[in-house]
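>>> coords please:
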Amino acid sequence: MSLTDRIQMHFGQVIETKMHTAELLTDDICLVSQWLINCLINDNKILCCGNGASSAIAQLLSSKLMNRYDQERPGLPAITIGADNCVASGISNTFNFAEVFARQIKAIGQPGDILFIITTGGNSPNIIQAIQAAHDREVTVIALTGNDGGGVATLLTEHDIELRVPSDIKAIIHEAHISIIHCLCDLIDYQLFEEAQ
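Just a heads-up that it's a prediction; the model follows:
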């Protein structure tokens, strides 16, 4: 296969997966936007987390909410847990890395908050423990996943929701996750700051 063919194949797979994701998840993405808005207007906060590239996507979400997405508006309360290296390394050193999110959720999570987790495989021990901690604190879980949802899918309750990208290719799952994040940010801005005008 030529380099040109590989490029075309990559873009084709990404586009196909994103379109399939839109077909499968449109109603659930609308619902998630409503959950996020209800959380925000009730003076609660959104806690975001993920590992590796998913951590970067979690930071993208909190940055777009805290700062801005596409228009000037007030900042919205969202934070990426695990992004503070001092806190994360301290927890990992004193306890273990599996507790890096859970301990932060136990410290700052409140009923009515939302834990927004991003994971491609859904089996990381720190993500699993984060969900358990969220449930203990009456924090709703929104999970962006891929593959078969992994252990995350088995832990979610009727009060949580999973947005599962229909792919088993990590890079393509990440790209779809970013599109979902951007879509949610647009829906939040539209419903909170544009629709009433």
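>>> CA atoms for contacts and neighbours, from now on please.
OK.
>>> now stretch 83-102: buried residues?
Across stretch 83-102, burial judged by 16 or more other Cα atoms under 10 Å covers A83, A88, I91, F97, A98, E99, V100, F101, A102.
>>> let's see this one next to it:
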Amino acid sequence: MDMTSRMASHFTDAVQAFEDSRTALVDPLAQAVDLMFAALANNGKILACGNGGSAADAQHFIAELVGRFERERLPLAGIALNVDTSIMTAVGNDYGFDEIFERQVNALGQAGDVLVCISTSGNSANVLRAVGAAHERDMHIVALSGKDGGVLGELMTSNDVHLCVPHDRTMRIQEVHILLLHALCDGIDALLLGDSE
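Okay, the predicted model is just below:
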């Protein structure tokens, strides 16, 4: 395959990943918007976590909530659990890397809050432990994963929403995750600002 064809194949593959995700994820995406809006409307907050590219996505999502998405509105309560290097290195050093999100959920999470956890494989140990801590605190989970959902999918309850991208390549899963996060922001804003569209 020549380089031009190789580059073109990325677009073809991405379009298919987006189409498959639209079919599979529109309904749970709408459920996730409702879950997050309910938390925010009841003085709750959204916590988010992930590793690597998923950490960047978690931080990006929270920035859209606290700052703004496309329109002016009041800031929304959100915390990215992967941005405080002092907490992450202290907990990682003293307790282990697997506890860096769990301890923050235990410190900051309250009943009715939402934990957005992002893991392309669904098998990140520190994310899984954060889910366990969130469930113990009667929080809801919105999980973004891919492939077969991994262990993360098995941890979801009827009170949670699992947005599992139906694709096996990490890059495609991450690309769809960005779309899902932007769609969540748009949905929350639509409910906050009373859009009827």
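>>> show me the two of the buried residues of stretch 83-102 of structure 1 that sit farthest apart.
Greatest spatial distance among these (Cα to Cα): A83 and A98, at 14.8 Å.
>>> list the contacts of stretch 144-164 of structure 1.
25, 28-29, 32, 116-123, 127-128, 131-132, 140-143, 165-170, 173, 177 (Cα atoms under 8 Å, 6 or more residues apart in numbering).
>>> select only the buried ones of those in PyMOL?
With 16+ other Cα under 10 Å as the criterion, this PyMOL line picks the buried residues out of these:
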select buried, resi 25+29+32+116+117+118+119+120+121+122+127+128+131+132+140+141+142+143+165+166+167+170+173+177
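>>> among the contacts of stretch 144-164 of structure 1, name the ones in strands.
In strands, defined here by DSSP state E, the members of these are F116, I117, I118, T140, V141, I142, A143.
>>> what helices or strands is the lengthiest helix in structure 2 leaning on?
Secondary structure of structure 2 per DSSP state H: the longest helix is helix 3-41. Packing partners of helix 3-41 of structure 2 (3 or more Cα pairs under 8 Å, 6 or more residues apart in numbering; DSSP states H and E): strand 46-50, strand 114-118, strand 161-165, helix 170-192.
>>> swap the cut-off to 10 Å and go again
Helix 3-41 of structure 2 makes packing contacts with strand 46-50, strand 114-118, strand 140-146, strand 161-165, helix 170-192 when contacts are defined by 3 or more Cα pairs under 10 Å, 6 or more residues apart in numbering; DSSP states H and E.
>>> so for R68 of structure 2, which of those sits nearest?
Per Cα to Cα, nearest to R68 of structure 2 of the helices and strands packed on helix 3-41 of structure 2: helix 170-192, 8.9 Å.
>>> so which bits of the closest one are buried?
170, 172-174, 176-178, 180-190.
>>> endpoints of stretch 145-161 of structure 2, how far apart?
Using Cα to Cα, to the nearest Å, one end of stretch 145-161 of structure 2 lies 11 Å from the other.
>>> could I get the buried residues of stretch 83-102 of structure 1 as JSON lines with secondary structure and distance to T17 of structure 1?
Below are the buried residues of stretch 83-102 of structure 1 laid out as JSON lines (DSSP: H, G, I helix; E, B strand; the rest coil; distance: Cα to Cα, whole Å):
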{"residue": "A83", "secondary structure": "coil", "distance to T17 of structure 1": "29"}
{"residue": "A88", "secondary structure": "helix", "distance to T17 of structure 1": "33"}
{"residue": "I91", "secondary structure": "helix", "distance to T17 of structure 1": "37"}
{"residue": "F97", "secondary structure": "helix", "distance to T17 of structure 1": "32"}
{"residue": "A98", "secondary structure": "helix", "distance to T17 of structure 1": "31"}
{"residue": "E99", "secondary structure": "helix", "distance to T17 of structure 1": "33"}
{"residue": "V100", "secondary structure": "coil", "distance to T17 of structure 1": "32"}
{"residue": "F101", "secondary structure": "coil", "distance to T17 of structure 1": "30"}
{"residue": "A102", "secondary structure": "helix", "distance to T17 of structure 1": "32"}
